[in-house]
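Q: Quick one, structure for this:
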Amino acid sequence: MRELKHINNKFILEPVTDDLLKDVLNIYETNEEYFKISMNGKPSIDSIIEDKNAMPPGLNFNNKKYKLISINGQYIGIIDYIMNYPDEDTVYIGLFIIH
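A: Modelled structure (predicted):
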């Protein structure tokens, strides 16, 4: 795992880059029941990339956020959200997984 800058007991949201995909997969794999229901199987790097890039049609990709959640330097979750969707004053949370 890559070393993170952190502030004690503060949650940090970090954009998911290609070098962090395995860290995301580790978190996905701790939520086996969710993926049995939602995907009928096990998550993979390909399914992470699909989640990271999934967007409703016609929206600005700059509003899409797919981030690792860390606390005290440890990755503990994933959040995927879209700002200003479905309307200007709303944040749509598409995925929220905690290890």
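Q: use CA for all of it now, contacts and neighbours both
A: Will do.
Q: helix or strand right after the top strand by length along the chain?
A: Using DSSP state E, we find that the single longest strand of the chain is strand 74-83. Next in sequence after strand 74-83, counting helices and strands by DSSP states H and E, comes strand 91-98.
Q: And that next one, what does it pack against?
A: Packing partners of strand 91-98 (3 or more CA pairs under 8 Å, 6 or more residues apart in numbering; DSSP states H and E): helix 21-29, strand 74-83.
Q: what separates it from the chain centre, distance-wise?
A: The chain centre lies 8 Å from the centre of strand 91-98; the measure is CA atoms, centre = their mean, to the nearest Å.
Q: Please apply the same query to stretch 39-47.
A: 14 Å.
Q: outside of it, which residues touch it?
A: 21-22, 25, 28-29, 32, 35-36 (CA atoms under 8 Å, 6 or more residues apart in numbering).
Q: Neighbour count and distance to D51 added to those residues, as a markdown table?
A: Below are those laid out as a markdown table (neighbours: other CA atoms under 10 Å; distance: CA to CA, whole Å):
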| residue | neighbour count | distance to D51 |
| --- | --- | --- |
| L21 | 17 | 11 |
| K22 | 14 | 14 |
| L25 | 17 | 12 |
| Y28 | 23 | 11 |
| E29 | 15 | 15 |
| E32 | 13 | 16 |
| F35 | 15 | 12 |
| K36 | 12 | 16 |
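Q: To compare with the earlier structure, here is another sequence to fold:
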Amino acid sequence: MASEALQAVLDLLLLDLDFEVVKAGHVQENQASKRLLAKMGFQLVAQKKPTKRLLVSRLSLITMNCIGRSGRTAMVIELHNLSSRFKVRKLTDADLEQVLALYQTNPLYFEHFPPLPSLASLANDLVDCPPGKELSDKYFLGFWDQDSLVAVLDLIDGYPAADTAYIGLFMVEQAYQGRGLGSTLVEEIIAGLPGRLKKVRLGYVSSNPQAKAFWIKCGFSYLAEKELACIPVTLAERWIEQ
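A: A predicted model of the protein is given here:
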């Protein structure tokens, strides 16, 4: 079977030879290859046009980051460290309807930071990165209670500085709110970040008192004011206790 053969190659590269990153490419229109590589844990990094020697189709470059048996720590963020209660994985196109449903349970957020979300805007959220960062630095994550999407986190590794993680969005499904779950999850996320990261930064809409109260509760301190899409945003930061 192709999946068993590919897994054997990955085991050789990632475990026996102690590589930390494996990159592969597949023709974008080849859904069988896409499903096989996704099953093996690969994540989308970028899309590019092939050279004339390749098929006249765009290639999707994908990557998987792992830790070898030697115990040498990879530079990636280990998703299993981010929650003791929920399953954490990177979100894909297949999850967008559930993500949209979660967003729609939080209308107050979009009252302060329009426009309303759509499947098209979420598809952009999957790949949107700040200047100088790549998709390999982006962790657009879902926190799952079995088949239920509980929370969404958009985190950029190493932004705006190498020792900083940036939270672009954190949202909890409305049905799970009011129990202290959000702040508890933030604590676990921060505690689960690798030691090379020293602080976490984020921005919230200045006119949203609920957002301000939540992030202050989570230990974030005022840093500065800026405008994002003509909307006043408060930057806040928290140092990570080592």
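Q: Now tabulate the contacts of stretch 39-47 of the first structure in JSON lines and tack on distance to Q74 of the first structure.
A: Formatted as JSON lines, the contacts of stretch 39-47 of the first structure follow (distance: CA to CA, whole Å):
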{"residue": "L21", "distance to Q74 of the first structure": "15"}
{"residue": "K22", "distance to Q74 of the first structure": "14"}
{"residue": "L25", "distance to Q74 of the first structure": "14"}
{"residue": "Y28", "distance to Q74 of the first structure": "15"}
{"residue": "E29", "distance to Q74 of the first structure": "16"}
{"residue": "E32", "distance to Q74 of the first structure": "20"}
{"residue": "F35", "distance to Q74 of the first structure": "23"}
{"residue": "K36", "distance to Q74 of the first structure": "26"}
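Q: sorry, back to before: okay, the longest strand of the first structure sits on what stretch of the second structure?
A: Using TM-score structural alignment, the residues of the second structure aligned to strand 74-83 of the first structure are 148-157.
Q: ranges for the strands of the second structure?
A: 21-27, 43-48, 59-65, 87-90, 138-145, 148-157, 164-172, 199-205, 221-228, 231-239.
Q: returning to what we had before: now the helices and strands packed on strand 91-98 of the first structure as JSON lines including distance to L68 of the first structure?
A: JSON lines is the format used below for these (distance: least, CA to CA, whole Å):
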{"stretch": "helix 21-29", "distance to L68 of the first structure": "7"}
{"stretch": "strand 74-83", "distance to L68 of the first structure": "5"}
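Q: looking at those, which is buried most?
A: strand 74-83 (a mean of 20; mean count of other CA atoms under 10 Å).
Q: so how far does it sit from its counterpart in the second structure?
A: Taken over the aligned residues, the distance from strand 74-83 of the first structure to the second structure averages 0.8 Å (mean CA distance after the TM-score superposition for the first structure).
Q: Next, report how far that strand is displaced from the centre of its chain.
A: For strand 74-83 of the first structure, the distance to the chain centre is 4 Å (CA atoms, centre = their mean).
Q: Kindly report the same for stretch 24-37 of the first structure.
A: Using CA atoms, centre = their mean, the offset of stretch 24-37 of the first structure from its chain centre is 12 Å.
Q: Which residue range of the second structure does that stretch align onto?
A: Against the second structure, stretch 24-37 of the first structure falls on residues 99-112 (TM-score structural alignment).
Q: Which among the strands of the second structure is found nearest to D11 of the second structure?
A: strand 21-27 (10.8 Å; CA to CA).
Q: residue range for that closest one in the first structure?
A: Using TM-score structural alignment, strand 21-27 of the second structure finds no match anywhere in the first structure.
Q: neighbours around L59 of the first structure, how many?
A: 13 (other CA atoms under 10 Å).
Q: In the second structure, what residue corresponds to it?
A: Under the alignment (TM-score structural alignment), L59 of the first structure pairs with K133 in the second structure.
Q: So that match versus I216 of the second structure, what's the distance?
A: Distance, K133 of the second structure to I216 of the second structure, by CA to CA, to the nearest Å: 27 Å.
Q: cool, and Q47 of the second structure?
A: For Q47 of the second structure relative to I216 of the second structure (CA to CA), the value is 38 Å.
Q: for I62 of the second structure, same thing?
A: In terms of CA to CA, I62 of the second structure sits 37 Å off from I216 of the second structure.
Q: Redo the strands of the second structure as TSV? Include distance to L10 of the second structure.
A: Shown next, in TSV, are the strands of the second structure (distance: least, CA to CA, whole Å):
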stretch	distance to L10 of the second structure
strand 21-27	8
strand 43-48	14
strand 59-65	10
strand 87-90	19
strand 138-145	22
strand 148-157	25
strand 164-172	29
strand 199-205	33
strand 221-228	42
strand 231-239	36
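Q: Fine by me, we can end here.
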